[in-house]
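> My questions are about this predicted structure, shown below with the sequence.
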Amino acid sequence: MAIQNVNLTSAEIASLWTSYMNDSMSKCILTYMLKHIEDKEIKAAVQFALDISEKHLESLHRIFEQEQYAQPQGFTDEDVNLNAPWLFTDVFCLTYVNQMARIGLLAYGGFVSMSIRKDIRILFTEGIEETTDLYNRTTDIGLEKGVIARFPFINVPTESDYVDSKKYYSGLNPLASKRPLNAVEVSHLYMNSMTNTVGVKLCLAFAQTSPVKEVQEFMLRGKEISKKHIEIFTSKLLEDEIETPQLPDMAISESITQTFSDKLLMFHMSLLSASGIGNYATAAAASQRSDLAVDYERLSLEIARYAKSGADIMIKHSWLEEPPGTTDRAKLARTKKKQ
């Protein structure tokens, strides 16, 4: 059967829409970063990231036109002030692109698994390959420059073993000693500490450059939530004398000039919130100590509430673009009766 005769499924429509929104946002941020980055290697990596986003947008444009799919508004040149003063250090830009590549890998994996039509699967499979290349490039640069945090080292196992007691899963009783963290649990605690550290810096940058008080307060609240979560995760690591994330200098400048539109800032935070909830859900499922699972669940709820308040702000200011949806049959019937 010819591809043009196969209708897009709801999952493919959703994946295409989400991909367009994410890539159009990324294009704005990366274009601004490129104007200020001085380190040649970091600049080349960020340029590669921008090339990927622009290529994806071109592919999406073709599909939208072919399918007569109403193109999302997304984000344009109007959502970034390229004349704004320097805001991020070169190292922050490298760390940001590296972290966003991780998010992109998870997103593209989901898009591929939900797509059936061959051309859509090819599009998102290429996205995985390009984003993997981007992650590897930025990681290699970070390692060469000594500006990337390594996950903690633990002893390599010399023999396999089995759990011999239900106490392995315990951890909620404050009077009982907890077993040491296993490698899976250490990895998730460390990763979530790192992502929240990047979140703190972004919230600060967004708060000080937004002219809208509601957005400023929302971003400062996000900063405090991230700091609180970092403290919880690092305290768990320190209990077992495991090193906590030592991220490089990711300072932001003192610029208060609006750099990105508030619509873009709020969308970006909704993306990070969704990613954080996903990370916590994965960590909760993988953690076998009950106290960790409970922590991830309650912290996920806190992020969900934060995201909801952000959505309320976006709706209030008409910044929230509506995803494609099904037809409201009841509304259609009522409209027909009026006619």
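Received it, and whenever you're ready, just let me know what you need.
> can we go C-alpha only for contacts and neighbour counts from here?
Fine.
> List the buried residues for stretch 279-296?
Of all the residues in stretch 279-296, those buried under the rule 16 or more other Cα atoms under 10 Å are 279-281, 283-284, 287-293, 296.
> Which one of those residues is nearest to K337?
Nearest to K337 among the buried residues of stretch 279-296 is A281, at 46.2 Å by Cα to Cα.
> Next one for the comparison:
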Amino acid sequence: MENIYSKHSVRCFYKHFLQYLQDEEIKSIIEEVVVIVETIIGKIETIFEKENFPIPKGFSDKDVDLSAPALYTDSFALSFVYRGGQVIIPHYANVLQRVTRIDIYEFFSECQYSETELHKKALTLMLSKGLMDRPPNMEYPKDVEFIQHQSSLVNTWLGEKRPLNTLEITELFIEIERNAIGIILLMGLIQVTKDKEIKDYFLKGKKLAEKQIDTFDKLLKENDHFIGSPVPMEVTNSTISPFSERLILFTIVNANQVAIAALGDALSISMRKDLAAHYSLIVAEVMKYGDEGLKLLIERGWMEQPPQPIDRNEFYKS
């Protein structure tokens, strides 16, 4: 259900992008994305129909105004594909670990393959156009070394004084990149939403993303790793929303859930105590922000109920 919801929402964004893209190479990729997304949606709906499972309402062409002016530039549309791949590829990998039906396993395997090929194309095109920020470089070690088991060295390794290792640097860079793209997305949505409560919620999200960038950038600079600002992907000056309020609120709430998972991954491989403290604090803030978004969706009657098991406690009541 979650998969079809996400595909419905991104299809609306891609259809909007297609109306105004000027770069033919980027347009070609977006056209391919739309075909892939619609194929996946069709296959999911077929599976639901065979199982007599109600097809979620999700989002449709009613949630996107194709006559609205362009809200984002061509470079952002390309980045949208690239960022989407970073999220969905590991998602499919996790799903495959849990699937026991062979037909469903094959379906998700096909999805993962097509998404991986698409992500490669987006990455290649971003590199060719100079739109890709690279993580800080490091010199290769000359030999394999082991950490000596001495209390002082162990404390240093797990403490705050040790220089960042490559895994920690990579996660900090990715978090900065993810939040930078999130800010661009939010800037456009803040610009066009007419709902004051949703606008205030998005403004709060933008401040939270900026806080994360400042925190992670400071940690990198303290260790003499300067990545600079991510390549800007501009928002146009349009104030006409191409998307329904329900769609844009769902998009940010869904992105927030992705952020929690990404922060959890970063926390799991960070061995410095100060990094763990920063990640733990930010996870709590992001979770609180996500709860506020879910509350807004529910209050407006925009949240479909996920499938629920039978509540047998109801049978036990007299």
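Sure, I can see it. The shown structure was predicted, so the numbers you read here are calculated from the model rather than taken from an experiment.
> would CSV of the buried residues of stretch 279-296 of the first structure with distance to G142 of the first structure and secondary structure be doable?
Below are those laid out as CSV (distance: Cα to Cα, whole Å; DSSP: H, G, I helix; E, B strand; the rest coil):
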residue, distance to G142 of the first structure, secondary structure
N279, 23, helix
Y280, 25, helix
A281, 28, helix
A283, 25, helix
A284, 29, helix
S287, 29, coil
Q288, 32, coil
R289, 33, coil
S290, 35, helix
D291, 34, helix
L292, 30, helix
A293, 32, helix
Y296, 29, helix
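> Okay, helices next: where are they in the stretch 151-300 of the second structure?
Ranges of helices in the stretch 151-300 of the second structure, per DSSP state H, counting those that start in this stretch, are 151-158, 166-192, 196-222, 245-269, 273-299.
> Ok, which of those comes nearest D311 of the second structure?
Closest among the helices of the stretch 151-300 of the second structure, using Cα to Cα: helix 273-299, at 21.2 Å.
> returning to that earlier point: of the helices of the stretch 151-300 of the second structure, which is nearest Q97 of the second structure?
Comparing the helices of the stretch 151-300 of the second structure under Cα to Cα, the one sitting nearest is helix 245-269, at 16.9 Å.
> quick one: the closest one to the first structure mean distance?
Here the mean offset of helix 245-269 of the second structure against the first structure after fitting is 0.9 Å, by mean Cα distance after the TM-score superposition for the first structure.
> most neighbours per residue, which of the helices of the stretch 151-300 of the second structure?
Mean neighbour count, computed with mean count of other Cα atoms under 10 Å, is highest for helix 166-192 among these, reaching a mean of 20.
> and that one, what other elements does it pack with?
Contacts defined by 3 or more Cα pairs under 8 Å, 6 or more residues apart in numbering; DSSP states H and E place helix 166-192 of the second structure against helix 196-222, helix 245-269.
> for those, which one sits closest to D133 of the second structure?
helix 196-222 (14.2 Å).
> how about the closest one, aligned to which bit of the first structure?
Under TM-score structural alignment, helix 196-222 of the second structure corresponds to residues 213-239 of the first structure.
> Now find how far off-centre the matching stretch is within its chain.
16 Å (Cα atoms, centre = their mean, to the nearest Å).
> Once aligned, what mean separation remains between that stretch and the second structure?
Once fitted to the second structure, stretch 213-239 of the first structure is off its aligned match by 0.4 Å on average (mean Cα distance after the TM-score superposition for the first structure).
> From K204 of the second structure, how far out is A70 of the second structure?
24 Å (Cα to Cα, to the nearest Å).
> Tell me how far the counterpart of R101 of the second structure in the first structure lies from T138 of the first structure.
Matched to the first structure by TM-score structural alignment, R101 of the second structure sits across from R117. Using Cα to Cα, R117 of the first structure is found at 32 Å from T138 of the first structure.
> same deal with G146 of the first structure?
12 Å.
> What of L189 of the first structure?
22 Å.
> what's the answer for D51 of the first structure, then?
15 Å.
> neighbour-wise, which of those two wins?
Under the criterion of other Cα atoms under 10 Å, the comparison of D51 of the first structure against T138 puts T138 first, with 25 against 14.
> Next, the contact list for the more buried one, please.
Going by Cα atoms under 8 Å, 6 or more residues apart in numbering, T138 of the first structure touches 42, 45, 94-95, 97-98.
> Could you pick out which of those residues are located in helices?
Counting by DSSP state H, the contacts of T138 of the first structure place 42, 45, 94-95, 97-98 in helices.
> Can you tell me which of these has the most neighbours?
Within those, L94 tops the neighbour count with 26 neighbours, counted by other Cα under 10 Å.
> wait, which of the contacts of T138 of the first structure is closest to S235 of the first structure?
Nearest member of those to S235 of the first structure, counting by Cα to Cα, is T95, at 23.5 Å.
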